[in-house]
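In: the following comprises the amino acid sequence and a computationally predicted model.
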Amino acid sequence: MQVSGGSTGIRVLDEETINKIAAGEVVERPASVVKELVENAIDAGASAVRVDIRTDATGVSRILVMDDGNGMEPDDARLAFLRHATSKITSGDDLQSIHTMGFRGEALASIAAVSRVTLVTKPNKSGSLAGIEIVVDGGEIISERETGAPGGTSIMVEDLFATTPARKKFLKRKPTELAHIYAVMEQCALAHPDVAFRLVQDGAEKIRTPGEGGLHNAVIALYGSEISRALVPVKGKTPYMRIDGFVATPSVNRPHAHQIAISVNERQISSPPLARAVRAGYGTLLPKNRYPVVFLAITIDTALVDVNVHPAKKEIRLSREDDVVRELAAAVRTALAREELIPEGHGPEQTSRPESSVFGGETAYAGVASPGGAYETVHTKPDAAVLPHRAITTTDIQLRLTEGRGGHQERSKLLPGMEIIGQVDDTYILAARKSGDHEDLVLIDQHAAHERVLYEQVLAKRGRDLTAQELLVPVVLSLRPKEAAAVRGARHMLMTEGFLIDDFGGDTFAVRTVPVVLGTQMPDGLIEDLIADLVAEHMKSAEGRKERITTVIACRGAIKAGTALSPDQMRRLLDQLARTENPWTCPHGRPTMVVFSRSVLDGMFHRT
């Protein structure tokens, strides 16, 4: 093979280009810088880490990370800017037993290659009052001097991606980039509850954890005492692994898996197999497409963990993954069983799909939803004497808001031969439908049916002014920094969907209006689900967000399972469902109804 300097031949890249390529793998956005520098501080034995962020109109303009760790001697400080210069491993054998967050010696060199970095450091045990300050611009040391400094290290990063404008062009808006920084700080604080973390943005404190060593204390500092009251302790131990932490009771759940926080050997990681193991531990306690809130710390023999599989060390490989997954699911299941949350028995089995039509058109979907498929389960009911009056009043308003033109005059044409029999468990509408010489039995899921009605009504108004309804009492929100950044970035879009949200500064907001189809009160769980969607990683496109918002509005605004309906209310709901373009499924894909034809019923009872 020939090494050539010609334009078409293979060439050896210069050091500057190599550093920029490495930076592209390690430094994706400002949050990547925060992550690498905070992890370096942790590896240096810091008991306290402060991150100071400065922003301007274009985004994050400065990142300053200060720690009280070991600090560095001048010679080590100079070497720190060289690629693959590290104090954490000495040979390839050390990769089999890594106990530090970093180990490649790439982070500082990669950051310095695409920014201006000022490092000030002094060994904690040094008797000298002076430390060393080194300034590196675009990978080149441009100044070095002695300076007064406390023990530890501070690193300031400015002009990020100045030497790689293409990367800077792909950064997201300021709220999005800040949300990523908040997420990194939360992950570090959960993985290292023995370290006191503080995040300050433009002079305002956003995150502070006590560093007292308990995961529970870190959770309270980050998420508040309300969520901590729903946590169940989890413990598990095998000869090669230990599991500690907390899982929330099933009533506290999210529409995405972003609050499944799992650390392995004090490294916060993303692991679909481990996340699935946690979900499996809940079994059918969680509704379909809902995810638990989890804070777990797993300690595994380092010889069984490979952390050198991802440039940013976000993923790991486990040599006994099946065993770990099984033990994790069992630990979660055991913890929930102690709380007497595991239900007895099993749901109904799947039945065949009889061919029948409900509204006289094409064949309806006639499968039975899976046992875990119900979006919402009501575990307790109000007093029986109070429920009917209260439910009917609320439901009348809901159905009136979603009533279409034409009303009941067209019911006989839209619902040929449909006769409502009653309601099963305040959840399913039971009806009979004439089909030739026989009748079919129809079960309608009232929540799924109303969900479909609301979904199509909101979609129909998109592109026009979506009428907003002022709430009787504005809903005040006190959010975490990551959530506040997401809401600020989406306020205009939310307003076009009918949500007027006032920003009071800091992390406090007030919701004043909602889409008119929701009435004058905020449905339970609506705003929590919307915010969770806004911060979810996959909700990047505006259209994707709008679609998800529509789905959440429909689901949270729909009549709930466990709501008693009058015969007239049931008829009105079926009338509205008949007018939709797709009456057979809810927006999540679950069937709105199950049809049992006469032939299927005969087969069930072994009639010939």
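Out: All right, it came through fine.
In: going forward, measure contacts and count neighbours with C-alpha atoms only.
Out: Will do.
In: in three-state terms, label residue 563 for me.
Out: coil (DSSP: H, G, I helix; E, B strand; the rest coil).
In: in this structure it contacts residue 427, no?
Out: Yes. Between residue 563 and residue 427 there is a contact under C-alpha atoms under 8 Å: 6.6 Å.
In: structure B:
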Amino acid sequence: MNDASHNIPSAHPAIRALDEAAINRIAAGEVVERPASAVKELVENALDAGARRIEVAQAEGGKTLIRVTDDGHGIAAAELPLAVARHATSKIDGSDLLDITSYGFRGEALASMGAVGRLTISSRVAGSEAAEITVTGGRLGEVRPAALRRGTVVELRDLFRATPARLKFLRSDRAETQAIGDVVRRLAMAEPFVSFTLADVSGGEERLSFRADAETGDLFDALHGRLTRVLGAEFTKNALRIEAEREGLRLTGYAALPTYSRGAAVAQHFFVNGRPVKDRMLLGALRAAYMDVLPSGRYPAAALYIDCDPARVDVNVHPAKTEVRFRDPGVARGLIVSALRHALAGAGHRASSTVGGAMLGAARPEAPASPRYQMDRPSAGARAATHAAQAPQPGFAEMAQDWSARVEPVEEAPRGAEETPPEALPLGAARAQLHETYILAQTQDGMVIVDAHAAHERLVYERLKHQLEERGVAAQALLIPEVVEMPEPGRGRLLDAAQDLARLGLVLEPFGGEALAVRETPALLGEVDARALLFDVADALEETGTTSGLEARLMAVLSRMACHGSVRSGRRMQAHEMNALLREMEATPLSGQCNHGRPTHVELKLADIERLFGRR
């Protein structure tokens, strides 16, 4: 057995105050965790100074150099010594920590950087001469004249030189460079009207790794342009515009279609009053909104902005200011879930363009034996005459029944009819069924291939969900109530949500001590392990504050029921059945993907098809 007594000092230790240098180094461990943390603090200072152009340079992952240049209002020469002092700031007066409208407010960043590296600040206020100050390992230098046209330049060299042990915990130069890039991109997403550049100056050569010029136009135009630059054109091409408001909270931004999902949670960005945050509650709300449209292991992509009165959110809960606490988190969560679900439902049958692109990428046209030529597309009259000349001879229709694909004749609309031709509808007119699984439909400018089983599965699922909403969840009473021991605080969360749980078919009540009695369970679940169910729901309540865990299990049951009740692969469908399926898909929310998140159809434009055959 180890003797723990060696940890007990032989003499009573004296209490003493730490010196300023030690205090600053300890604080730096919280504020400046890695080079990316320093970049974040310096860029936020530039934004608070009203900068419209910010240039960031780094060398060797920020370990040897971080330089941030801005065109903001600058710092007066007389205030430079105070700027690098701890808890000195121009952004708040300390009277109300709930009325914070700036990025920074603690006044710790510059002092912390000066304590663990060599910090130089050069600045110029309009109408005054430029000046600079240097802090090395916590030692303050003299204010001296400098050459600078406008704004501020902050250089941080040899980060953690005063605490060399911290260098051992940093990752490779490449990893730290990536982290700095992520920070700059997130702040660029937060401020679309500001120009940003990021350069790598390692080895004496400057390589521009990121540039985003200031956007123009209204908020959504600017966001669209900036998100295209940061997240890529594929994201904005397949993203839905989000705009909603509830009880003083306003939500804007873009969220991607379910079929544009990612393999990791790397494209989920939240901003609260312009501040990039990583909040567990907000991420949970995003997952809940996509709950039944994404398969396991896939993650939605979104850039969402919440704006509210600063008094409704506390940003002073983490040294790095990356976490927030809403005064009423339920309102924020409900706003995100309802707004995203409404937008996804409004997208209807739409699937991401990447699905068709992937199909075209997989297609490998055979190389032409002779040079390609441009063929003019024939007119509609010429196509009709050609089709008539190539009409199948008698006996072909009978032979077609032995083949997987069956071409359906085009039904001419009666004269005087004003109905929209099927080809003009989003999913077009059914022309054939391939391998008794896929519907081939023709549109005005291309074709659509539909997975009939996947599409019908989603349609049946949505019908079942609608019935569930109309009639509620039927509950089955247990012959003998099951008693479950549930320790606090899970027991309290369940009792607080008992009324909501009852609407979902789960009826419980206290049973003395830490026990709960389960009297009814959702009939859709059949026989359930009440104890496991309660613990799952309690975990969901702790994570998101809602009963989403039980809802997810109910939705999973409905999904399985829909799968078994859908059109099976291998069944031949008549033309009217295929067209009816297409029309219902167009009218049904979320029909662009099946219950497991896979696309239900692929659309190919005629121009893309012609390119495959060398016509373009």
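Out: Received, thanks. Bear in mind that the values here come from a model prediction, so they are computed numbers and not experimental data.
In: joint contacts of residue 563 and residue 427 of structure 1?
Out: Residues touching both residue 563 of structure 1 and residue 427 by C-alpha atoms under 8 Å, 6 or more residues apart in numbering: none at all.
In: distance of the aligned residue in structure 2 for residue 325 of structure 1 from residue 322 of structure 2?
Out: By TM-score structural alignment, residue 325 of structure 1 lines up with residue 333 in structure 2. To residue 322 of structure 2, residue 333 of structure 2 is 18 Å away according to C-alpha to C-alpha, to the nearest Å.
In: who's more crowded, those two?
Out: More crowded of residue 333 of structure 2 and residue 322, by other C-alpha atoms under 10 Å: residue 333, with 23 against 15.
In: what's the helix or strand encompassing residue 462 of structure 2 packed up against?
Out: When elements are assigned from DSSP states H and E, residue 462 of structure 2 belongs to helix 452-471. On a contact count with 3 or more C-alpha pairs under 8 Å, 6 or more residues apart in numbering; DSSP states H and E, helix 452-471 of structure 2 meets helix 548-564, helix 575-587.
In: what lines up with residue 18 of structure 1 in structure 2?
Out: So residue 18 of structure 1 corresponds to residue 23, using TM-score structural alignment.
In: off-centre distance for the helix or strand where that match lies?
Out: According to DSSP H and E, residue 23 of structure 2 maps onto helix 20-31. Taking the mean of its C-alpha atoms, helix 20-31 of structure 2 sits 34 Å from the chain's own mean (C-alpha atoms, centre = their mean, to the nearest Å).
In: how close does it sit to structure 1?
Out: For helix 20-31 of structure 2, the mean deviation from structure 1 after alignment is 0.4 Å (mean C-alpha distance after the TM-score superposition for structure 1).
In: in that helix, what's buried?
Out: By neighbour count on 16 or more other C-alpha atoms under 10 Å, the buried set for helix 20-31 of structure 2 is 21, 24-25, 27-31.
In: so which residues of the stretch 301-450 of structure 1 form helices?
Out: Applying DSSP state H, counting those that start in this stretch to the stretch 301-450 of structure 1 gives helices spanning 321-338, 387-401, 411-414, 446-461.
In: which other residues reach the first one?
Out: The reference is to helix 321-338 of structure 1. Under C-alpha under 8 Å, 6+ apart, the answer for helix 321-338 of structure 1 is 232-236, 241, 243, 247, 249, 273-274, 277-283, 342.
In: which of the three states applies to the counterpart of residue 88 of structure 2 in structure 1?
Out: Residue pairing (TM-score structural alignment): residue 88 of structure 2 is matched to residue 85 of structure 1. Classification of residue 85 of structure 1 using three-state DSSP returns coil.
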